[in-house]
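1. Fold the following, please.
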Amino acid sequence: MTKLVMTVDDSRTMRDMLRHTLSEAGYRVVQAVDGVHGLEVLAGESPDVIVTDINMPRMDGFGFIEGVRRSDRHRATPILVLTTESDAEKKNRARRSGATGWIVKPFNPVKLVEAVRRVAA
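-> Presented below is the predicted three-dimensional model:
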C-alpha cells in the first residue's frame, strides 16, 4: 500500500518541490498551506508521515505540532520539521512539542526521502 505524506508549508514553491520529490519516490502527498489548514486537512486524512515548516502565518509549526499531538488519532504520527531555522533552541522546542526529526532547507531530495522512509517504516 502506498504511504501518505502530508506537507505543511506556506511557500507554494516549497510545496511544489515537496510534492514532486515525494511523488517521484512513490508516496501519495496531501498538502496544507499553514498550521490551521494542516489541522483541517488532518481531520480527513491519516498520513504515515507529516513534514512541516515552522515559520507560517495563522499558526506556526510549533502550534501545528502541538495540535497534532493532542489528537489521539495522530499522536504517534512521525513529524519531520523542514525549515530554514537551525537554532538549537528552536530544535529543542520542536522536539518538546513532539517533532520526530529536523531537516534544514534547502533540502537535499535524496536525504529528504531517506528521512521520510526511516520514520515511516
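
2. C-alpha from now on. contacts and neighbour counts both.
-> Will do.

3. which residues does the closest residue to residue 59 other than its chain neighbours contact?
-> Excluding the flanking residues, the one nearest residue 59 by Cα to Cα, 6 or more residues apart in numbering is residue 35, at 4.7 Å. Neighbouring residues of residue 35 by Cα atoms under 8 Å, 6 or more residues apart in numbering: 8, 56, 58-61, 63-64.

4. and this one, so I can compare the two:
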Amino acid sequence: MAKTILIVDDSASVRKVVGMALRDAGYEVIEAVDGVDALSKMEDLKKVHLIISDVHMPNMDGISFLKEVKRNPRSKFTPVIMLTTESAEEKIREGKAAGAKAWVTKPFRSPKMLDAVAKLVTP
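-> Sure thing, here's the model as predicted:
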C-alpha cells in the first residue's frame, strides 16, 4: 500500500514538480495550497505519512501550519519537511523548534528530496 504524502505550497508549479517526483517513486500525493487548506484536507484523510510544506504562503504560513500539525494528537508524530526558498538561519531554527524534521531549499534536486522522504517515511 502506497504511503500518503501531503504537499503544501501556494505555487502550482512546485506542487506539480514535487508531486510528479513523489508519484514516480510510488507515493500517493495529496496537494494543498496553504496551511488552512492542508489542515482541512488532513481532517478527511485517515493517515498522512509525511508532509512537505513551503514556509511563505498566504492565509497560513508553513511555520504556523507546522505548529498546528504538532498540536493535533492525530498528526503530532507525522514528519514534516520544509521545502522553501527561505534559508535564513533564524527561520530554519524556528522551523526545527516547531518540529520540522528536514529543511530543503528551493531550487531542489529530486534525488536529494526523495532521499529525505525515504528516510522519514516509515516502511
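
5. Quick TM-score on the pair, please.
-> Overlay of the two chains. TM-score (TM-score structural alignment, normalised by the length of structure 1): 0.98; 121 aligned residues with a Cα RMSD of 0.6 Å.

6. For residue 57 of structure 2, see how far away whatever residue of structure 2 lines up with the residue nearest to residue 59 of structure 1 is.
-> Mapped onto structure 2 by TM-score structural alignment, residue 35 of structure 1 lines up with residue 35. According to Cα to Cα, to the nearest Å, residue 35 of structure 2 stands 8 Å off from residue 57 of structure 2.

7. now residue 102 of structure 2
-> 18 Å.

8. Please apply the same query to residue 7 of structure 2.
-> Using Cα to Cα, residue 7 of structure 2 is found at 13 Å from residue 57 of structure 2.

9. out of the two, which sits in the more crowded spot?
-> residue 7 (28 against 17; other Cα atoms under 10 Å).

10. Now do the contacts for the more buried one.
-> Applying Cα under 8 Å, 6+ apart, the residues near residue 7 of structure 2 are 15, 18-19, 29-32, 51-53.

11. Tell me which residue of structure 1 lines up with it.
-> Residue 7 of structure 2 maps onto residue 7 in structure 1, by TM-score structural alignment.

12. can you tell me the helix or strand for its match?
-> strand 4-8 (DSSP states H and E).

13. Mean distance between that strand and structure 2 after superposition?
-> In this overlay with structure 2, the average offset of strand 4-8 of structure 1 from its partner residues is 0.4 Å by mean Cα distance after the TM-score superposition for structure 1.

14. Taking strand 4-8 as reference, get the angle to the longest helix along structure 2.
-> Assignment by DSSP state H gives helix 12-24 as the longest helix of structure 2. Calculated by axes from the mean of the first three to the mean of the last three Cα atoms, to 10 degrees, helix 12-24 of structure 2 forms an angle of 170 degrees with strand 4-8.

15. next helix or strand past helix 12-24 of structure 2?
-> Scanning onward from helix 12-24 of structure 2 (DSSP H and E), the first element met is strand 28-32.
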